[in-house]
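1. Provided below are the primary sequence and the corresponding predicted coordinates.
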Amino acid sequence: MPGWSPGPPIAEAMESFTNGNVRLLKHERSIVAEDDLDQRWQEATGESVSEVIFLSKHTAVSKRPALTVHPIGVPHLKEDETPPQGGTPGWAAIPSPRIGPWLRLMQKIAVEQGLVPEFEVTLEATHHGPVTSTPTMFVEIGSTEDHWGRQDAAQAIALVLWKGLGLEDGNAVGTWQRNCEKVLLGIGGGHYVPRHMDIVIKDGVWVGHLLSGYSLPMDMPSQVNVKSSEEVAGMWKHSIKVSYEATKAAFPGGEVIAHLDHKSFKGWQKNAVTCFLQEQNIRIGKPSDFL
């Protein structure tokens, strides 16, 4: 892939490369430890940063080969908790508007490159750090050391970047330029958010944060006939609120609509979430509302 040149040196033992308005950084540290990389780059070079895309290794208990994309944050953690994989407790990054479009681009390229069905192409729920101030997403190869070294998987990700950032022909994929479009805020489900994935994989769907069950910690109420969100304690309300606000910031002029994985909730949990969304004037949508 032509066009890359050595970039400006920075004082943190990182190599950088440039191609048009894209900067590629190579470093040896853990990505989740790279807090404020966007601000640090601007301070070191004087260049403003409009978005951050982290290329990373994905691990999974299943060890299934996978190409994944996801937003980041740990909005469910209390202030006195230590995030296990970076970030700041209670924080959600501004999600990159490219997440949905790049998921679909990744699926297309993976099929063309013969990686499917061996590799699963999937979203992941919002999780881990590092802290950023600009729209951010992770793009990952998983799920074991054997897969991380696969040249065909790396080539597929390189093509996603090449095409997705418009380096091939100037036509970037996933640039948010429209007003009044609907944006999915996923609430509930497992780490790979299958119910939300069913919607986002379809053309034209925009997606922000994806909160799985572990990002919605709820204390069991004294009675299960919940009629108000105040009856259920826990960080779940904060998690939804900051994730909604971050998603709105990523899609100015868009309509952020919550999509619930209903079957992942117990009755009292669904009642509490529904009540809270209504109290916050956050619309709850059906799958057909996003298509």
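-> Thanks, I have the structure now. Numbering: from 1, shown residues only.
2. going forward, measure contacts and count neighbours with C-alpha atoms only.
-> Noted.
3. Going along the chain, name the strands of this structure.
-> Taking DSSP state E as the criterion, the chain contains strands spanning 5-6, 15-19, 22-26, 52-59, 66-70, 120-123, 136-143, 182-187, 206-211, 255-260.
4. now for the fourth one, which elements pack on it?
-> Counting contacts by 3 or more CA pairs under 8 Å, 6 or more residues apart in numbering; DSSP states H and E, strand 52-59 packs against strand 136-143.
5. Check the gap between the residue sitting nearest the centre point of the chain and residue 126 for me.
-> Centroid-nearest residue in the chain: residue 71, 1.4 Å away (criterion: CA atoms, centre = their mean). For residue 71, the distance to residue 126 under the criterion CA to CA, to the nearest Å works out to 5 Å.
6. Quick check, the residue nearest to the centre of the chain in contact with residue 130.
-> No: proximity of residue 71 to residue 130 does not meet the contact threshold set by CA atoms under 8 Å, at 11.0 Å.
7. about what we covered before: identify the contacts common to residue 71 and residue 126.
-> Both residue 71 and residue 126 are in contact with 209, 210, where contact means CA atoms under 8 Å, 6 or more residues apart in numbering.
8. can you pull the contacts of the residue nearest to the centre of the chain?
-> Residue 71 sits next to 93, 95-96, 99, 124-127, 136-138, 208-210 when contact means CA under 8 Å, 6+ apart.
9. Ok, residue 185 next?
-> Taking CA under 8 Å, 6+ apart as the contact definition, residue 185 lies against 207, 208, 209, 210, 244, 247, 256, 257, 258, 259.
10. now with 10 Å?
-> Neighbouring residues of residue 185 by CA atoms under 10 Å, 6 or more residues apart in numbering: 196, 206-211, 240, 243-244, 247-248, 256-260, 282, 284-285.
11. take the one below as the second:
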Amino acid sequence: MSTVIISSTQDSASTNIKKALLMKSGWEEQGLFLNQTYYKNTSFSDIYMVTINDKTIIHEGIENQIQKYLRIRPTEAIFISRHRSKTGAPSLTTHPIGNFGPALFGGKNNTVSPPMPHHMTALLRLINDNAKKAGLYHKVCFEVTHHGPYMSIPTLFAEVGSNEEEWEKQKPADIIAQSLICLFESNTKIKESAKDIPVLIGIGGGHYAPRFTDVALGKNVAFAHMIPSYHINDNNINFELLKNVIETSSPIHGVYLHRKALKKSQQTQFKTWCKELEIPVVSSKYFTDVS
């Protein structure tokens, strides 16, 4: 069971997060991977950090490269990255990866990668707590599933957004790094409690998944893939794709519909599909509050 953290030399936010990780935890240089030094963590077992020289979202097959050249078989991947948006609003985000349509930014058409629901939801909460303690002004949220690369192993992205000014700052990168270290410290607890925490697919709403973020911060649930309204409105979601999303995220305990963001006809369609797939449509009132 090895976790690999992946950084990119083409990404200043990624570089700053990597720098913070190296400062905040113990690492040993192991040699070179793609002409960049790679590291093994000395504080936590089986955690490695590698660096690539191209964009993270288009670097396909890195898990296979790591296994081939480093003789390490990664079972989970965490990409540390920048986030770009038109508004440039400061943000700290985490999300699963995949495409609900054409693969315009890496990955495969109409294909999602296995998510890390329990770790991703725990990371969201840690980022939120650490950002508040540090007095950061950044919005902390999920993003819905989007972009590549396609990964055969459970994967998440942790990002600093959303413009060059924010990417160059060390403080937001420090928060992502500190939150990842806290995540590794909690790894055993997260895995032990996973059987008691229901995993949900989120459907509906905008790119920054406001409803799913609120539910994840307030309720004892974990989110896997999240499908935004814009893909539904563009008719990119069909029964087979939903089935694939659920199977890729297995085990799934329910589908959470952001009802206010969906038309009645869309709600009806998803309820019909979920019934056929024998997956319940759930409400947040079914779940206990985060203590």
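-> Thanks, I have it. Just so you know, these numbers come straight off a predicted model, no measurement behind them.
12. overall similarity of the pair, as a TM-score.
-> These two chains, once laid on top of each other, score a TM-score of 0.84 by TM-score structural alignment, normalised by the length of structure 1; 260 aligned residues with a CA RMSD of 1.8 Å.
13. what does residue 19 of structure 1 align to in structure 2?
-> In the superposition onto structure 2, residue 19 of structure 1 corresponds to residue 41 when matched by TM-score structural alignment.
14. How about the contacts made by that match?
-> Contact criterion CA under 10 Å, 6+ apart gives 21, 22, 25, 26, 27, 28, 29, 47, 48, 49 as the residues in contact with residue 41 of structure 2.
15. Those, buried ones only, as a ChimeraX selection?
-> A single ChimeraX command is used to select the members of the contacts of residue 41 of structure 2 judged buried by 16 or more other CA atoms under 10 Å:
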select :21,22,27,47,48,49
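16. mapping the contacts of residue 41 of structure 2 onto structure 1, which are still in contact?
-> Among the contacts of residue 41 of structure 2, the ones whose aligned partners also stay in contact in structure 1 (both residues aligned by TM-score structural alignment, their matches' CA atoms under 10 Å) are 25, 26, 27, 28, 29, 47, 48, 49.
17. Which of those residues sits closest to residue 135 of structure 2?
-> Closest approach between those and residue 135 of structure 2, by CA to CA: residue 25, at 22.6 Å.
18. about what we covered before: what would the kept ones among the contacts of residue 41 of structure 2 look like in JSON lines with distance to residue 177 of structure 2?
-> Formatted as JSON lines, those follow (distance: CA to CA, whole Å):
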{"residue": "25", "distance to residue 177 of structure 2": "9"}
{"residue": "26", "distance to residue 177 of structure 2": "13"}
{"residue": "27", "distance to residue 177 of structure 2": "14"}
{"residue": "28", "distance to residue 177 of structure 2": "17"}
{"residue": "29", "distance to residue 177 of structure 2": "18"}
{"residue": "47", "distance to residue 177 of structure 2": "14"}
{"residue": "48", "distance to residue 177 of structure 2": "14"}
{"residue": "49", "distance to residue 177 of structure 2": "12"}
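19. so where is stretch 134-142 of structure 1 in structure 2?
-> For stretch 134-142 of structure 1, the aligned range in structure 2 is residues 153-161, judged by TM-score structural alignment.
20. Show me how far the matching stretch is from its chain's centre.
-> For stretch 153-161 of structure 2, the distance between its averaged C-alpha position and the chain's averaged C-alpha position is 4 Å (CA atoms, centre = their mean, to the nearest Å).
21. go on, stretch 252-271 of structure 2?
-> 22 Å.
22. Kindly report the same for stretch 185-196 of structure 2.
-> Relative to the mean C-alpha coordinate of its chain, stretch 185-196 of structure 2 is positioned 17 Å out (CA atoms, centre = their mean).
23. again with stretch 131-142 of structure 1
-> The mean C-alpha position of stretch 131-142 of structure 1 is separated from the chain mean by 7 Å, CA atoms, centre = their mean.
24. Same check on stretch 124-133 of structure 1?
-> Averaged over its C-alpha atoms, stretch 124-133 of structure 1 has a centre that lies 7 Å from its chain's centre (CA atoms, centre = their mean).
25. Kindly report the same for stretch 71-78 of structure 1.
-> 11 Å.
26. Likewise for stretch 203-220 of structure 2?
-> Mean-position distance between stretch 203-220 of structure 2 and its chain equals 13 Å (CA atoms, centre = their mean).
27. Please apply the same query to stretch 121-136 of structure 1.
-> In terms of CA atoms, centre = their mean, the centre of stretch 121-136 of structure 1 is found 4 Å from the chain centre.
28. how far does stretch 284-291 of structure 1 stretch from start to finish?
-> With CA to CA as the measure, stretch 284-291 of structure 1 spans 14 Å from end to end.
29. what's the answer for stretch 37-56 of structure 2, then?
-> Length of stretch 37-56 of structure 2, first residue to last, CA to CA: 17 Å.
30. and if you look at stretch 248-266 of structure 1?
-> With CA to CA applied, stretch 248-266 of structure 1 spans 28 Å between its terminal residues.
31. now swap in stretch 198-206 of structure 1 and tell me
-> 13 Å.
32. can you list contacts of that stretch?
-> Against stretch 198-206 of structure 1 from outside (CA under 10 Å, 6+ apart): 97-105, 107, 121-123, 174, 176, 181-185, 194, 207, 251, 254, 256, 259, 286-291.
33. Stretch 128-137 of structure 2 now?
-> Contacts to stretch 128-137 of structure 2, defined as CA under 10 Å, 6+ apart, come from residues 89-93, 122-123, 125-127, 138-141, 171-172, 174-176, 178-179, 182, 217.
34. Which of the residues you listed are buried? Put it as a PyMOL command.
-> With 16+ other CA under 10 Å as the criterion, this PyMOL line picks the buried residues out of these:
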select buried, resi 89+90+91+92+93+122+123+125+126+127+138+140+141+171+172+174+175+176+178+179+182+217
